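Student: Following is a predicted model, sequence given first.
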Amino acid sequence: MTQATVPGPIDDLTRAGVSVWLDDLSRERLRSGNLAELVATRGVVGVTTNPTIFAGALSGGDAYDAALAELTGTDVEAAVERITTDDVRQAADVLRPVYDATGTVDGRVSIEVDPRLARDTAATVATAERLWATVDRPNVMIKIPATVEGLPAITAALAQGISVNVTLIFSIERYRAVMDAFVTGLEQARAAGHDLAPIGSVASFFVSRVDAAVDAALTDVGTPEALALRGRAAIANARLAHAAYAEVFASDRWQALAAAGAHPQRPLWASTGVKNPDYPDTLYVTELVAPGVVNTMPQGTLDAVADHGEITGDTVTGRGEEAAATLAAVEAQGVSLDEVTAQLEAEGVTKFEVSWDELLTTTKTGLDAAGA
């Protein structure tokens, strides 16, 4: 079941089987009714957040003034958790009708564990448990990064019936490990007697950051062959990931879980805002259309797709060999995708840590001002 939208590209995207999620959240969106409006008129059926989004929300406007005044005297980290979980809980309530209408598949809202814990399995699991209990909504997802240390945390959370959004996935190899962690977690959840149907998961495969990094390396190479490959690696990487997804979720191992009521871990295309102004601003939407995937878009990308996106049907399925050939051509220019994706993961964790520190600083400033 899908949300009703006005006729146009977003409706076309939804009819093609893509779930449209908004990569943004703020108290102002909640207070103004903007999020509810996007759900009602733009086909938005989910929300993702991250430390950067919350840092931006806290630093702009006066929407959090009352909350900060109420939290005066509170430890700054406790205040951040209170503010962010309150926002996510309210958003989950807005999306709850979608969650119910889609049989628990969509209507999800994600909140990320403290990114400083990305290399600490036990602390990640403990934080996931606390966030899950604090938000206390069945349609929340806890975001856990796909670091090596994050993989067992993903399994452990799912085994307890906690829905998980796995974030910061860049490489096919790591994506396969993420899918294995998911399947293992559901097998453990089944053994523990959990109902598998409400346990949701998406695997957030990052797109535009791959092009930004690979394009820079190809530009450094500078040959005509290298320059001709710019703007192609990210889409090829995502299409190859989709081929891996199709393979894993056709396996006998998965079918046994599906028979027990489990839903697959859907690929989610993240980082879909175009970073190179020379590329179409809808590139990472129109070229990644496939049934059963999620595309989480910042507001600007959502607006661009609604205005002039051209949805021509499935642009992913069956293109794995073509994608592999594209990535092989990139490698042949001396650009190591393994090195690029490893660097992107490290940078991604660091960027979220910086945003988390900004969030703490902004919150402390607000608490101090409120208590002055």
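Tutor: It's in. Quick caveat, the model's predicted, so the values are computed rather than measured. Numbers count the residues shown, from 1 in each chain.

Student: C-alpha from now on. contacts and neighbour counts both.
Tutor: Fine.

Student: Show me where the stretch 51-200 of the chain has its helices.
Tutor: All helices of the stretch 51-200 of the chain, identified by DSSP state H, counting those that start in this stretch, fall at 51-59, 65-70, 76-101, 121-135, 150-159, 172-191.

Student: What of the stretch 201-350 of the chain?
Tutor: Ranges of helices within the stretch 201-350 of the chain are 208-221, 224-228, 233-248, 252-259, 283-286, 299-308, 320-332, 337-371, based on DSSP H, counting those that start in this stretch.

Student: between those helices, which gets nearest to residue 149?
Tutor: helix 337-371 (12.4 Å; Cα to Cα).

Student: centre of the chain versus the closest one, how much separation?
Tutor: 16 Å (Cα atoms, centre = their mean, to the nearest Å).

Student: same thing with stretch 311-322?
Tutor: Averaging C-alpha coordinates over stretch 311-322 and over its chain gives two centres that are 21 Å apart (Cα atoms, centre = their mean).

Student: Put this next to the previous one:
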Amino acid sequence: MFLEDIEFSLWVDFIEREFIHTTLKNLIEQNIVNGATSNPAIFKNAILNSPAYKEQLAKLSGDAKAKYEALAIEDIKMAADVLKPLYDKGDDGFVSIEVDPRLAYDAFGTVEEAKRLLAKIGRDNVMIKVPVTPAGCEAIEELIRDGVNVNATLIFSPKQADECLDAMERGFKSGSQSHAVLSIFVSRFDRKLDPYLAQKGLPVGRVGIMNAAKIYNMIKKRNLPHTKALFASTGVKGGNYPSHYYISELVAPRAINTAPVETIEAFVKEGDKRARLPISNEEIEKFFIQLKANGIDMKKVYDELLHEGLDAFVQAFEEILKELS
């Protein structure tokens, strides 16, 4: 863990073949990161832009999805092996792979694909990423019941988090020893709302943080076994914020932040390492009452961000398949 006194971890939000054996290894050796995450957009950039995949790709046959899975599975195996010593000593050590994002509304298909991918990867320290839709929650419950480690992703709203926690709780009742994280997306709120808030003379750069703080409190209150909050979408894109802003503002006990390498390096060098969470529910509620009073419909924002996130992952996935077909 990066901050052992409060059990705060940094995971790198990037996977690429050469990176795994160079930068990732170095970050682990320096006790900076102890996990890694991936998503369809990350794999798209890696597979389509890095020469490291050309040799394996030339030997592959089958349809485009089979080729994609062969490439992604090889990367996940490599990353899992590099992270295994951390996993063995109970210091996270997980790497995540997402199911086909087109299965977001198919619980059966999600479970089936998750188990198929895990069988091919053959590593204990892998988390299956499942978007938190109603079907995703069904899948999460079954996967946890069956002992699969789960990264519940694309969480924007407290309602999503609550439904996900319910599903996880039902899964854990089997006595499952699964590990789970709830990936709470952060920066996209501010990219969407900052221009409007600035026009109103209201503070900017706070909606994503306060929303994440609210969901963090929910996770903490549930106190499910082997379950943590993971703050995601924490790279800064636009706005006048330091590059480490969404890590520094979300340092929290028993929590994880997954971010691009550059964001992590900036935080290590100049970020604020003091715990900023928890924030009281009263302060959080006051903040959202103010937003509502200024015409912001958070339910609409939550719904839009979830659909945008799902669409972006599906688009990235289909672009990979098109290139590989």
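Tutor: Arrived safely, thanks for sending. Everything numeric in this text was worked out from a predicted model, so none of it was measured.

Student: So after superposing, what's the score?
Tutor: The TM-score (TM-score structural alignment, normalised by the length of structure 2) is 0.96; 325 aligned residues with a Cα RMSD of 1.5 Å.

Student: that older thread, can you list the helices of the stretch 201-350 of structure 1 in CSV and add mean neighbour count?
Tutor: Output for the helices of the stretch 201-350 of structure 1, formatted as CSV (neighbours: other Cα atoms under 10 Å):
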stretch, mean neighbour count
helix 208-221, 19
helix 224-228, 15
helix 233-248, 22
helix 252-259, 14
helix 283-286, 22
helix 299-308, 17
helix 320-332, 17
helix 337-371, 18
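
Student: Using a markdown table, lay out the ones you listed together with distance to residue 161 of structure 1.
Tutor: As requested, the helices of the stretch 201-350 of structure 1 are exported to a markdown table (distance: least, Cα to Cα, whole Å):
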| stretch | distance to residue 161 of structure 1 |
| --- | --- |
| helix 208-221 | 31 |
| helix 224-228 | 46 |
| helix 233-248 | 21 |
| helix 252-259 | 14 |
| helix 283-286 | 31 |
| helix 299-308 | 31 |
| helix 320-332 | 33 |
| helix 337-371 | 26 |
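
Student: how about those helices, which one is nearest residue 91 of structure 1?
Tutor: Short answer: helix 299-308, nearest of the helices of the stretch 201-350 of structure 1 by Cα to Cα, at 16.0 Å.

Student: Show me what residue 150 of structure 1 lines up with in structure 2.
Tutor: Aligning on TM-score structural alignment places residue 150 of structure 1 opposite residue 136 in structure 2.

Student: correct me, but that match touches residue 109?
Tutor: No: in this structure residue 136 of structure 2 lies outside contact range of residue 109 using Cα atoms under 8 Å: 10.1 Å.

Student: where do the contact lists of those two overlap?
Tutor: Here residue 136 of structure 2 and residue 109 have no joint contacts, going by Cα atoms under 8 Å, 6 or more residues apart in numbering.

Student: More neighbours: those two, which one.
Tutor: The residue with more neighbours, out of residue 136 of structure 2 and residue 109 and counting by other Cα atoms under 10 Å, is residue 136; that gives 25 against 16.

Student: Other residues contacting stretch 206-213 of structure 1?
Tutor: In contact with stretch 206-213 of structure 1 (Cα under 8 Å, 6+ apart) are residues 168-170, 230-235, 238, 269-276, 284, 340-341, 344.

Student: Spit out the contact partners of the closest residue to residue 290 of structure 1 other than its chain neighbours.
Tutor: Leaving aside its sequence neighbours, residue 290 of structure 1 sits nearest to residue 314 (Cα to Cα, 6 or more residues apart in numbering; 4.8 Å). By Cα under 8 Å, 6+ apart, the contact set of residue 314 of structure 1 is 16, 288, 289, 290, 291.

Student: can you redo those as CSV with distance to residue 304 of structure 1?
Tutor: Below are those laid out as CSV (distance: Cα to Cα, whole Å):
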residue, distance to residue 304 of structure 1
16, 18
288, 15
289, 16
290, 19
291, 21
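
Student: Please identify which pair of those lies farthest apart.
Tutor: Going by Cα to Cα, the pair spanning the contacts of residue 314 of structure 1 furthest: 16 and 288, at 10.9 Å.

Student: If you count surrounding residues, which of those two has more?
Tutor: residue 288 (26 against 18).

Student: Now which residue in structure 2 aligns to the more buried one?
Tutor: For residue 288 of structure 1, the residue aligned by TM-score structural alignment is residue 250.

Student: What sits closest to residue 48 of structure 2 if chain neighbours are left out?
Tutor: residue 320 (7.3 Å).

Student: What is the equivalent residue in structure 1 for that neighbour?
Tutor: Under the alignment (TM-score structural alignment), residue 320 of structure 2 pairs with residue 359 in structure 1.

Student: ok, now residue 306 of structure 2?
Tutor: Using TM-score structural alignment, residue 306 of structure 2 sits opposite residue 345 in structure 1.
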